[in-house]
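Visitor: The sequence and its predicted three-dimensional model are supplied below.
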Amino acid sequence: MSILKNLFIAASSIVIVALLYVLWTETQQKSSKAAPSKSAPAIAHSKTTHPVHESDLNIIELSPEAVKRLALEFATLEVRSMPRSRPYGAEVVLPTDASVIVSAPLAGTLRESPGREFPEVGQSVRDGEPLLELLPLLTPELSVLTHSERIRVAESKLAVAQAQIDATGQLQQAKVQSEATQIAFARAQRLFKSGVGTKQAVDDAQAQFESASEAFTAAQARKALVDDINLDAEAGTLQPIPIDSPLQGIVRSTLVQTGQMIAAGAALFEIMNDRVMWIRVSLYVGELDELSTSQPARLTLLDGVHSEQDTIAQPIAAPPTATPLSAAVDLYYEVANDNHHFRPGQRVAAHLPIIGEAETKTVPWSAVIHDIYGGQWVYEQVEPLKFVRRRVEVGWVEEGRAALLRGPAVGAQVVTAGAAELMGTEFGFAK
C-alpha cells in the first residue's frame, strides 16, 4: 500500500508542474502581444474619412506633399455656347469604284508570271503589277496540238487578225476626219477674220476639230495595243499576255487556277482598294432637317465614348439611297484608311452635328473619368487639399470640352489632371 501511495503522489506532482508551465507560457504570449511597437509610425500622405462603396461620396484629403507630387491641375466649370451633335449607327462600306473584277481578254491557258507566285486572297498588290500570264494558244513546246486545238488556233488567229485590220481602218478613218476638221477650222478662222464668217461657226469648227483629234489619239492607242499581240507565223501561236493589277489594293477573291483553260471574258480575280472608305449613316427622315449635313462627322466605337483615336469623316456627294419600310435615308461620308483601320461591313457610331449651338455647362474632357459600370464622374475641390467625387452626365464632346447635362454647380473647381490618381486613392488601389 505504501508503494502505491508514493506512486500516486509522484504522478500528482508531475500533473501540477505541467499545468503551471502551460499557464506561464500563455501569460508570456499575452504580454508579448500587448507590448507596444518601438518602430516609427508610417507617415500617410493621403487619407479618407471612411471606407465606402463606389456609389457613395467620399471626401479625399491630401497632404501638401501629395498634391505637389501628383501635379494636380484644375479648371472652372463654366457655361459656354457649345456646338451640338447626335450619335447614329453607321456602316463602313466600299466606294462604288473600289472593287474591280479582272477578266481574260482572250481565250487561253493561265500560268504564273515569271518569278511570282499565284495571287492569294488578302495579298497586297500595286497598280500595274503583273499577277498572271495568259497563253492565248498552246505552243508546240508545251503540247502537241489536237484537232480541237487547231480549230481554236485558227479562230484565235482570225480574231487577232480581224482586230488588227479593224484597228488599222479606224486609225485611217480617224486620221482623215481629223485632217478634214482641221481644214474646216482654218477656213472658218479666215472667214471670220475677213468679216464674212461668224464667231459661232469658228467655235463649232474648233469643237469638231478637237473631237476628231481625240478620236484620232484613241485610235492610235488601240492600234498600238493590238499590235503588241505578236503572231508566230511558223506555228500560229501567240506570245503570253501579262495580266496586270488595274489598281493598288488587295486581292479580294480569285476565281481561277494556274493551268486552267478559260474562255474570253471569263472573270479571273477581284482587286479591292480599301485606302478610302465610305461611311453610310441611316437616320429617320424627320431628323434630316435638324442636322448640318455639310459639316464633318466624328466616328467613334459603338459605345459612343469619345477618345483621341476618333476619326473625322468628310461629307461626300454619293448616289441617294433610302429604306422605305423604316422611313430612313442614308448620308455618306468619306474617310482615309491608309492604316487599314476600317473594314467593309464594320459598324461604328457617327456623331453628326446639329444645326445651331446650345448654352450648357462644360468642363475639359480630361476632367471626366469613368468607373467600371460606365458611370461618369469629376473630382471637385471643395476646400484646399480636400476633394469630392461628383457624378456627371456628358451629353456630347466637341473640341476637347464635354457638355454636361447634369453635374456640379457653375464655378466649381474640377480636377483636369490627376483625377485617375484621386480615384485610386479613394478606392484603395493606389497610394
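Guide: Structure's in. What do you need?

Visitor: Every contact and neighbour count from this point should use C-alpha atoms.
Guide: Will do.

Visitor: quick one, strands of the stretch 201-350 of the chain?
Guide: Using DSSP state E, counting those that start in this stretch, the strands found in the stretch 201-350 of the chain span residues 241-244, 249-254, 261-262, 267-272, 276-284, 297-300, 311-315, 322-323, 328-336, 347-364.

Visitor: Would you format those strands as JSON lines with mean neighbour count and distance to residue 100 included?
Guide: Converted to JSON lines, these look like this (neighbours: other C-alpha atoms under 10 Å; distance: least, C-alpha to C-alpha, whole Å):
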{"stretch": "strand 241-244", "mean neighbour count": "19", "distance to residue 100": "12"}
{"stretch": "strand 249-254", "mean neighbour count": "19", "distance to residue 100": "10"}
{"stretch": "strand 261-262", "mean neighbour count": "17", "distance to residue 100": "19"}
{"stretch": "strand 267-272", "mean neighbour count": "20", "distance to residue 100": "5"}
{"stretch": "strand 276-284", "mean neighbour count": "22", "distance to residue 100": "15"}
{"stretch": "strand 297-300", "mean neighbour count": "23", "distance to residue 100": "28"}
{"stretch": "strand 311-315", "mean neighbour count": "18", "distance to residue 100": "24"}
{"stretch": "strand 322-323", "mean neighbour count": "14", "distance to residue 100": "25"}
{"stretch": "strand 328-336", "mean neighbour count": "20", "distance to residue 100": "19"}
{"stretch": "strand 347-364", "mean neighbour count": "20", "distance to residue 100": "24"}
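
Visitor: Looking at these, which is nearest to residue 88?
Guide: With C-alpha to C-alpha as the criterion, residue 88 lies closest to strand 347-364 of those, at 5.2 Å.

Visitor: could you pull out the helices for the chain?
Guide: Using DSSP state H, the helices of the chain run over 2-34, 64-70, 147-193, 199-227, 419-427.

Visitor: looking at these, which is buried most?
Guide: Among the helices of the chain, helix 419-427 has the highest mean neighbour count (mean count of other C-alpha atoms under 10 Å), at a mean of 19.

Visitor: That helix packs against which elements?
Guide: strand 46-48, strand 59-62, strand 376-383 (3 or more C-alpha pairs under 8 Å, 6 or more residues apart in numbering; DSSP states H and E).

Visitor: Show me the one of those that comes nearest residue 133.
Guide: Residue 133 lies closest, by C-alpha to C-alpha, to one member of the helices and strands packed on helix 419-427: strand 376-383, at 60.7 Å.

Visitor: how many degrees apart are the closest one and helix 419-427 in direction?
Guide: Relative orientation of strand 376-383 versus helix 419-427 (axes from the mean of the first three to the mean of the last three C-alpha atoms, to 10 degrees): 80 degrees.

Visitor: elements contacting strand 376-383?
Guide: Packing contacts for strand 376-383, counted by 3+ C-alpha pairs under 8 Å, 6+ apart, involve strand 369-370, strand 386-398, strand 413-417, helix 419-427.

Visitor: Switch the ones you listed over to a markdown table; also include distance to residue 341.
Guide: Output for those, formatted as a markdown table (distance: least, C-alpha to C-alpha, whole Å):
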| stretch | distance to residue 341 |
| --- | --- |
| strand 369-370 | 25 |
| strand 386-398 | 22 |
| strand 413-417 | 30 |
| helix 419-427 | 29 |
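
Visitor: this is the other structure I want to compare:
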Amino acid sequence: MRPPLILLLPVILAACGGEPSKPAAPPSHAETIAHETELLKLTLTPQAQQRLGIGLARVGDGSASAQRQVAGEIVVPPTSANGVPVNSLTNLQQVGAQQAAADAELARATAQARLARIALNRAESLVREEAGSVRARDEAAAALAAAQAALGAARQQRQLLGPSVSSLGSQATLWVRAAVFGSDVGNVRRDGAATITMLGAGGAPRLARPVQAPPSANSAAGTVDLYYAIDNRDRAFRVGQRVSVGLPIAGQTEGLSVPSTAILRDIYGGEWIYQKTAKDTFVRQRVEVASESGGRALLARGLSSGAEVVTTGAAELFGTEFGAAH
C-alpha cells in the first residue's frame, strides 16, 4: 500500500502551487536624500577672506511696519485731477482716435474764442467812438463768454483722455494700481509709502507715494484699487508691467534685523544667508525675509539673535561653494 501514497505526494504539492508567492510591491517608497541642512561647510584662510573682502555683522533684534503683499500693475497717470489712468486693457487705437478728435475740437474752440475776443474789442471801440450800438457790444460780450465756455469744455475733455498715445512710454512718473481685497482696505495706511518690487528681476525695491485717483474696483474679484506714484525717469518700468506691491498696514512686525546686503536669492526665489559658525568657517543658511526698508532686512525665521553673518562678500562665497568664477 505504500507505493500509491508516494505517488500521491507530488500531486498534492503541485495542487498547492509549488513555490510560495512573492509579496505585492508597496504603493510608495521613501528614500533618504541630501537635506538642505546638509550643506557645504566653507573653510577659508584669512588671506582668502581678505581677498574676497569678507565683512561680518551680528544679527540683532528689530521691528518694521507691517506690510501686505498684493499684485500691482503699472499704469499711466491722467493729466488732470478728474482724468482716468491708462492701463494695459485700454484700447489705444480708440483712445488715439478720441484724442485726435479732441485735439481738433480744442483747436476750433481756441480759434472761436480768439475771434470772439476780436469782435468784442471792435464793438467796444465803436461804442467809445459813438459809432456803434451798446446792444452789439453786449452781444459780442455774450458771444465771447460762450466761446470761452466751449474752450474750457474742450480743454477738460482733452485732459480726460490723458497724455498722447505716442508719449505713453516716456512718462517721468507712472502710477501703480494695487488690487486690495475689500476686507483689507481698512487696514492699509494711506499716509505711508508702498514698496514696489519687479517680478522675476533683481534690484532693490522702490518706494511709491500714495495718490488720489477716481474710485475703481473689480466686483468679480472683490478687490478695490489703490494708486501709488513711482519715479520712472530711468525708464525701468513699462505700462502694463506686473509688479509686487508691499502695502503698509497698521501694526509692527518684530524679528531679527540684518543688512540687506547679507541676503542672497537663488533662481527659485529662495533666500539665503552665510553664517560664521566657527573661526574661518561659513555655512549657508536658509532664511525668510519679512520686509526690507532702509537697507535693513527683517527676518521672519532662519537665524538666532547674536549670530554672525556675512554682509560683504556673500556673493563671492556663493560662487566659491558652487564653483562659479567671480
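Guide: It's in. Everything numeric here is computed off the predicted structure, so don't read it as measured data.

Visitor: Output the helices and strands packed on helix 419-427 of the first structure as CSV; include the columns distance to residue 11 of the first structure.
Guide: Listed next are those as CSV, based on distance: least, C-alpha to C-alpha, whole Å:
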stretch, distance to residue 11 of the first structure
strand 46-48, 60
strand 59-62, 66
strand 376-383, 74
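
Visitor: Quick one, which of the ones you listed gets closest to residue 78 of the first structure.
Guide: Across those, closest to residue 78 of the first structure is strand 376-383 (C-alpha to C-alpha), at 13.3 Å.

Visitor: mean deviation of the closest one from the second structure?
Guide: Superposing on the second structure and averaging over aligned pairs (mean C-alpha distance after the TM-score superposition for the first structure), strand 376-383 of the first structure comes out at 1.2 Å.

Visitor: and residue 65 of the first structure, what pairs with it in the second structure?
Guide: Correspondence of residue 65 of the first structure to the second structure, assessed by TM-score structural alignment: residue 47.

Visitor: Let me see the contact set for that match.
Guide: By C-alpha atoms under 8 Å, 6 or more residues apart in numbering, the contact set of residue 47 of the second structure is empty.

Visitor: Can you give me the distance of it to residue 54 of the second structure?
Guide: 10 Å (C-alpha to C-alpha, to the nearest Å).

Visitor: Same question for residue 135 of the second structure.
Guide: Taking C-alpha to C-alpha as the measure, residue 135 of the second structure falls 89 Å from residue 54 of the second structure.

Visitor: More neighbours: which of those two?
Guide: Comparing residue 135 of the second structure with residue 54 by other C-alpha atoms under 10 Å, the one with more neighbours is residue 54, at 16 against 11.

Visitor: I'd like to know how many residues surround the residue nearest to that one when sequence neighbours are not counted.
Guide: Nearest residue to residue 54 of the second structure in three dimensions, chain neighbours excluded: residue 313, at 4.8 Å (C-alpha to C-alpha, 6 or more residues apart in numbering). For residue 313 of the second structure, the neighbour count with other C-alpha under 10 Å is 20.

Visitor: Around residue 326 of the second structure, count how many other residues there are.
Guide: 10.

Visitor: I'd guessed it sits against residue 316; true?
Guide: Yes. Residue 326 of the second structure is in contact with residue 316 according to C-alpha atoms under 8 Å; the separation is 6.7 Å.

Visitor: Which one of the helices of the first structure lies nearest to residue 367 of the first structure?
Guide: Shortest distance between residue 367 of the first structure and the helices of the first structure, using C-alpha to C-alpha, is found for helix 419-427: 6.8 Å.

Visitor: Identify the residue range in the second structure corresponding to the closest one.
Guide: Using TM-score structural alignment, the partner range for helix 419-427 of the first structure is residues 314-322.

Visitor: Next, the mean deviation of the matching stretch compared to the first structure.
Guide: Counting by mean C-alpha distance after the TM-score superposition for the first structure, stretch 314-322 of the second structure comes out at 1.9 Å.

Visitor: how far is stretch 123-139 of the second structure from where the chain is centred?
Guide: Using C-alpha atoms, centre = their mean, to the nearest Å, the mean C-alpha position of stretch 123-139 of the second structure is found 64 Å from that of the whole chain.

Visitor: which parts of it are buried?
Guide: Residues of stretch 123-139 of the second structure classed as buried: 123, 124, 126, 127, 136, 137 (neighbour count, 16 or more other C-alpha atoms under 10 Å).

Visitor: next one: stretch 86-104 of the first structure
Guide: By 16+ other C-alpha under 10 Å, the buried positions in stretch 86-104 of the first structure come out as 86-95, 98-102, 104.

Visitor: Residue 12 of the first structure: which of the strands of the stretch 201-350 of the first structure is closest?
Guide: Short answer: strand 347-364, nearest of the strands of the stretch 201-350 of the first structure by C-alpha to C-alpha, at 83.7 Å.

Visitor: Give me the range in the second structure that the closest one lines up against.
Guide: By TM-score structural alignment, strand 347-364 of the first structure lines up with residues 242-259 in the second structure.

Visitor: Superpose on the first structure and give me the mean offset of that stretch.
Guide: Counting by mean C-alpha distance after the TM-score superposition for the first structure, stretch 242-259 of the second structure comes out at 1.4 Å.

Visitor: Work out the gap between that stretch and the centre of the chain.
Guide: Its chain's C-alpha centre and that of stretch 242-259 of the second structure lie 14 Å apart, by C-alpha atoms, centre = their mean.

Visitor: Also stretch 318-326 of the second structure?
Guide: Centroid separation for stretch 318-326 of the second structure versus its chain: 30 Å, with C-alpha atoms, centre = their mean.

Visitor: For that stretch, give me every contacting residue.
Guide: Among residues not part of stretch 318-326 of the second structure, those counted as contacts by C-alpha under 8 Å, 6+ apart are 40, 42, 316.

Visitor: Please repeat the previous calculation with a cut-off of 7 Å.
Guide: Residues outside stretch 318-326 of the second structure that contact it (C-alpha atoms under 7 Å, 6 or more residues apart in numbering) are residue 316.

Visitor: now do stretch 172-190 of the first structure
Guide: So stretch 172-190 of the first structure is contacted by 197, 201, 202, 205, 206, 208, 209, 212, 213, 215, 216, 219 (C-alpha under 7 Å, 6+ apart).

Visitor: what separates the closest residue to the second one other than its chain neighbours from residue 203 of the first structure, distance-wise?
Guide: With sequence-adjacent residues excluded and distances taken as C-alpha to C-alpha, 6+ apart, residue 201 of the first structure is closest to residue 188, at 6.4 Å. Remark: distance between residue 188 of the first structure and residue 203 of the first structure (C-alpha to C-alpha) = 9 Å.
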